[in-house]
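Asks: return atomic coordinates for the entry below.
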Amino acid sequence: MLAYQFPGQGAQSAGFLHRLPQHPVVTATLDEASQVLGTDVLTLDTPDALRSTVAVQVGLVVAGVATARVLADAQLSPDISAGLSVGAYAAAVSCGALAFPDALRMVHKRAELMETAYPSGYGLAAISGLTERQLETLAANQTKDGLPQVYVGNVNAPRQIVMAGADAALDALIERALAAGARKATRLAVSVPSHCELLGDAADALIDYARNVPFQAPHSVYVGNRGGRPLHTADAIRDDLATNMRYTVRWFDALTVMLEMGAQVVVEAPPGQVLTDIVRDQWPQTKALALSSISPDQWVATVRRRLGPVSGER
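Replies: Got it, this is the predicted structure:
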């Protein structure tokens, strides 16, 4: 079985849209996105543009959908799709639950709400080497010391956790985590406190917006963020996308489900390869591939080779 995973905010790098394959399907996808949004999407991946949450989130969805379409053009389509945070929108398009133009408009709205709620002073920190429970204890202790509350934003692996909150509180937590034995603790290139109650009001506004967005039942499996479980109805996927900014992303649970369902090859859309590294670290027997790490003209051949005697074609 073939599974796709789509990265979230923090994976972006300058020029990532320009590094997509020189392929007619990519050109058509970029043109479609530009028309829907009323702007040239190839202006969204400059260093200046990437300071904007809107530019980053929209760009990631464009890259994810363009990637899925390149593979679909070669008759490769996923049995399972999942995306971390905003990557879930590309996953919803990939499995047929959401049309690309609607995904673009909803992500643009999502990013605007997040950026407006917290234009500065907040963000995320990734901490490796401590468990969720250990970090919750450290966060609770520093809240008792008078610092703002810090929240568990993502559980990417049992000892790879992303925390969300105010800058000063995150910086203090990084110091405490390193002192407590964390292998690594660093701030991410994200300027909003994603996946916690700080975005509750923004999530409520996106829920209202999403009521008028058409969703369909997926034609292949979609694995959600909030519960890390397969979702089979249009309404369930709408709710997952509209609310995921408010709740912890259970990415490790999502990956576990994908593999339990039989995923043998897990392909990560560009940019980056953090999600691939998680799979390789936690499930070394699984064939995990980050497309950003290979030449675009080798994407199709490499995926087919990893699938082996099972063609993966439909």
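
Asks: only C-alpha atoms for contact and neighbour calcs from this point on.
Replies: Will do.

Asks: burial count for K287?
Replies: By the measure other C-alpha atoms under 10 Å, the count of residues near K287 is 18.

Asks: which residues touch the closest residue in space to it that isn't next to it in sequence?
Replies: Closest residue in space to K287, ignoring its immediate chain neighbours: V265 at 4.8 Å, by C-alpha to C-alpha, 6 or more residues apart in numbering. Contacts for V265 (C-alpha atoms under 8 Å, 6 or more residues apart in numbering) come out as 1-3, 286-289, 306-307.

Asks: let me know the closest of those to P230.
Replies: A3 (12.8 Å; C-alpha to C-alpha).

Asks: surely the closest one forms part of a helix?
Replies: No - per DSSP: H, G, I helix; E, B strand; the rest coil, A3 lies outside any helix segment and is strand.

Asks: all strands of the protein, in order?
Replies: 2-6, 80-83, 122-128, 151-157, 160-166, 184-187, 221-223, 230-231, 265-268, 287-290 (DSSP state E).

Asks: for the first one, which outside residues touch it?
Replies: Applying C-alpha under 8 Å, 6+ apart, the external contacts of strand 2-6 come out as 64, 77-84, 87-88, 90-91, 258, 263-270, 275, 307, 312.

Asks: the fifth one now?
Replies: Identification of contacts with strand 160-166 by C-alpha under 8 Å, 6+ apart yields 121-132, 148-156, 170, 193-196, 198.

Asks: just the buried ones out of the residues you listed, please.
Replies: Among the contacts of strand 160-166, those classed as buried by 16 or more other C-alpha atoms under 10 Å are 122-132, 148-156, 170, 193-196, 198.

Asks: nearest spatial neighbour of S191, skipping sequence neighbours?
Replies: S191 sits nearest to G123 (C-alpha to C-alpha, 6+ apart), 4.5 Å away.

Asks: before we go on, could you also do this sequence so I can check it against the first one:
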Amino acid sequence: MVVFLFPGQGSQFPDMFYTLPNHPKVEETIERANICVGENPYDWSKHSALQSSRNVQLSLLTIGVGCAQALLSEGISPQFVAGHSVGTFSAAVTANVLSFEDALQVVKYRGEKMEEAYPYGYGMGVIQGLDNYTVDHLLQDARKEGHTVYIANENSETQIVISGCSKSIEHAFSIASEKGAKKMQWLDVKVPSHSPLFSELAEKIDQKLQTINLSAPKIPYVSNRSARLLRDSEKIREDLAFNIEAPVRWHSGMTMLYERGARQFLQLPPGRIYAELASQVFEDVRALSLTNNLDSIAKFLRRSG
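Replies: Below is the predicted model of the structure:
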């Protein structure tokens, strides 16, 4: 069974559009984004433009959908789709829950409003070497002291992403170090995603999604919030809207897929972090990342599928 993995914010890098596979479906998707938004998508990934969460999120959506369409056109169909944060929109488009154009408009709104709400002084960081329970308790203690910091992502059993005020994240890093964390680092994200700080915006995104025609998924979709498979369009709508205010249960979702028999995980561009996480956690899986070698990966998946 093949799983398509769509990365979220933090995976971006400058000029990433120029590194994509040379495929008609990729270029077609980029042109559709150009027409829909009225901007050249290649400009979104310029170094200075990537300081904007809005540009990053539009880039990730366009790249994910374009590469997925390329694979589908080559006869590679996933049994499941899973997106991390804004990657859920790429997953939902690939599963035919909503159109690419509708997703572009919602993601554009999502990114713009996130920036407006927290233009500076907030972000996200990673704590490695401590489990979810330990990190959760140290953050609870920090909040009792007046800090604004929350668990944002459960990437693996001992890789936990936190979100909130920059000064509060620095405080959490200090406490985590005292408790034996192996590594702490900042993510290239300028907003406090997946925290209660975005509860109000989540409601507004849900309202926008309720005006869009959604279809039942043709491919089961993994929920960010519950780590369960969703086959109902209304449940997927809720996950797309409200994952912005809740922790991403990525590790739990990947474990669920593994238990259902998934053994081939393919990360769509950019990056390879989620493929690497799958390889680290599950010894007998084949975890690949799609860079510019689309033909060789498609041939491999056709042979093994």
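
Asks: longest single helix anywhere in the first structure?
Replies: Determined from DSSP state H, the single longest helix within the first structure is helix 53-73.

Asks: have a look at how far, on average, it is from the second structure.
Replies: Helix 53-73 of the first structure, aligned to the second structure and superposed, deviates on average by 0.6 Å (mean C-alpha distance after the TM-score superposition for the first structure).

Asks: could you pull out the helices in the stretch 201-314 of the first structure for me?
Replies: 234-243, 251-260, 274-282, 299-307 (DSSP state H, counting those that start in this stretch).

Asks: so for A189 of the first structure, which of those helices sits nearest?
Replies: helix 274-282 (13.7 Å).

Asks: now the angle from that closest one to strand 160-166?
Replies: 140 degrees (axes from the mean of the first three to the mean of the last three C-alpha atoms, to 10 degrees).

Asks: read off where helix 274-282 of the first structure ends up in the second structure.
Replies: Here helix 274-282 of the first structure aligns to the second structure at residues 273-281, judged by TM-score structural alignment.

Asks: give me the mean deviation of that stretch from the first structure.
Replies: Once fitted to the first structure, stretch 273-281 of the second structure is off its aligned match by 0.7 Å on average (mean C-alpha distance after the TM-score superposition for the first structure).

Asks: what does stretch 26-36 of the second structure give?
Replies: Comparison of stretch 26-36 of the second structure with the first structure after fitting gives an average deviation of 0.7 Å (mean C-alpha distance after the TM-score superposition for the first structure).

Asks: number of nearby residues for the nearest residue to V86 of the first structure once chain neighbours are set aside?
Replies: Nearest residue to V86 of the first structure, sequence neighbours excluded (C-alpha to C-alpha, 6+ apart): G8, at 5.3 Å. By other C-alpha under 10 Å, 23 other residues sit near G8 of the first structure.

Asks: just to revisit the earlier point, redo the helices of the stretch 201-314 of the first structure as TSV? Include mean neighbour count.
Replies: Shown next, in TSV, are the helices of the stretch 201-314 of the first structure (neighbours: other C-alpha atoms under 10 Å):
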stretch	mean neighbour count
helix 234-243	20
helix 251-260	20
helix 274-282	18
helix 299-307	17
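
Asks: nearest to P24 of the first structure, of those helices?
Replies: Checking the helices of the stretch 201-314 of the first structure against P24 of the first structure by C-alpha to C-alpha gives helix 299-307 as the closest, at 14.8 Å.

Asks: quick one on the thing from earlier: nearest to D239 of the first structure, out of the strands of the first structure?
Replies: Going by C-alpha to C-alpha, the one of these nearest D239 of the first structure is strand 230-231, 10.2 Å.

Asks: what packs against that closest one?
Replies: Judged by 3 or more C-alpha pairs under 8 Å, 6 or more residues apart in numbering; DSSP states H and E, strand 230-231 of the first structure is in contact with strand 221-223.

Asks: check the mean deviation of the strand it packs on from the second structure.
Replies: Mean for strand 221-223 of the first structure is 0.8 Å (mean C-alpha distance after the TM-score superposition for the first structure).

Asks: ok, G180 of the second structure touching L130?
Replies: Yes - counting by C-alpha atoms under 8 Å, G180 of the second structure touches L130, with 7.3 Å between them.

Asks: show me what contacts G87 of the second structure?
Replies: Going by C-alpha under 8 Å, 6+ apart, G87 of the second structure touches 6-8, 60-61, 64.

Asks: need those in a markdown table (columns: distance to L50 of the second structure).
Replies: A markdown table is the format used below for the contacts of G87 of the second structure (distance: C-alpha to C-alpha, whole Å):
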| residue | distance to L50 of the second structure |
| --- | --- |
| F6 | 18 |
| P7 | 16 |
| G8 | 13 |
| L60 | 11 |
| L61 | 14 |
| G64 | 17 |
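
Asks: over in the first structure, see which of these survive.
Replies: Counting by both residues aligned by TM-score structural alignment, their matches' C-alpha atoms under 8 Å, the members of the contacts of G87 of the second structure that carry over to the first structure are 6-8, 60-61, 64.

Asks: how much space separates the residue nearest to K287 of the first structure from N244 of the first structure?
Replies: 26 Å (C-alpha to C-alpha, to the nearest Å).

Asks: next, format the helices of the stretch 201-314 of the first structure as JSON lines and append distance to A14 of the first structure.
Replies: Formatted as JSON lines, the helices of the stretch 201-314 of the first structure follow (distance: least, C-alpha to C-alpha, whole Å):
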{"stretch": "helix 234-243", "distance to A14 of the first structure": "26"}
{"stretch": "helix 251-260", "distance to A14 of the first structure": "25"}
{"stretch": "helix 274-282", "distance to A14 of the first structure": "17"}
{"stretch": "helix 299-307", "distance to A14 of the first structure": "21"}
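
Asks: A185 of the first structure: which of those is closest?
Replies: Nearest to A185 of the first structure, of all those, is helix 274-282, at 15.0 Å by C-alpha to C-alpha.

Asks: could you say what helices and strands that closest one packs with?
Replies: Going by 3+ C-alpha pairs under 8 Å, 6+ apart, helix 274-282 of the first structure lies up against strand 151-157, strand 265-268, strand 287-290.
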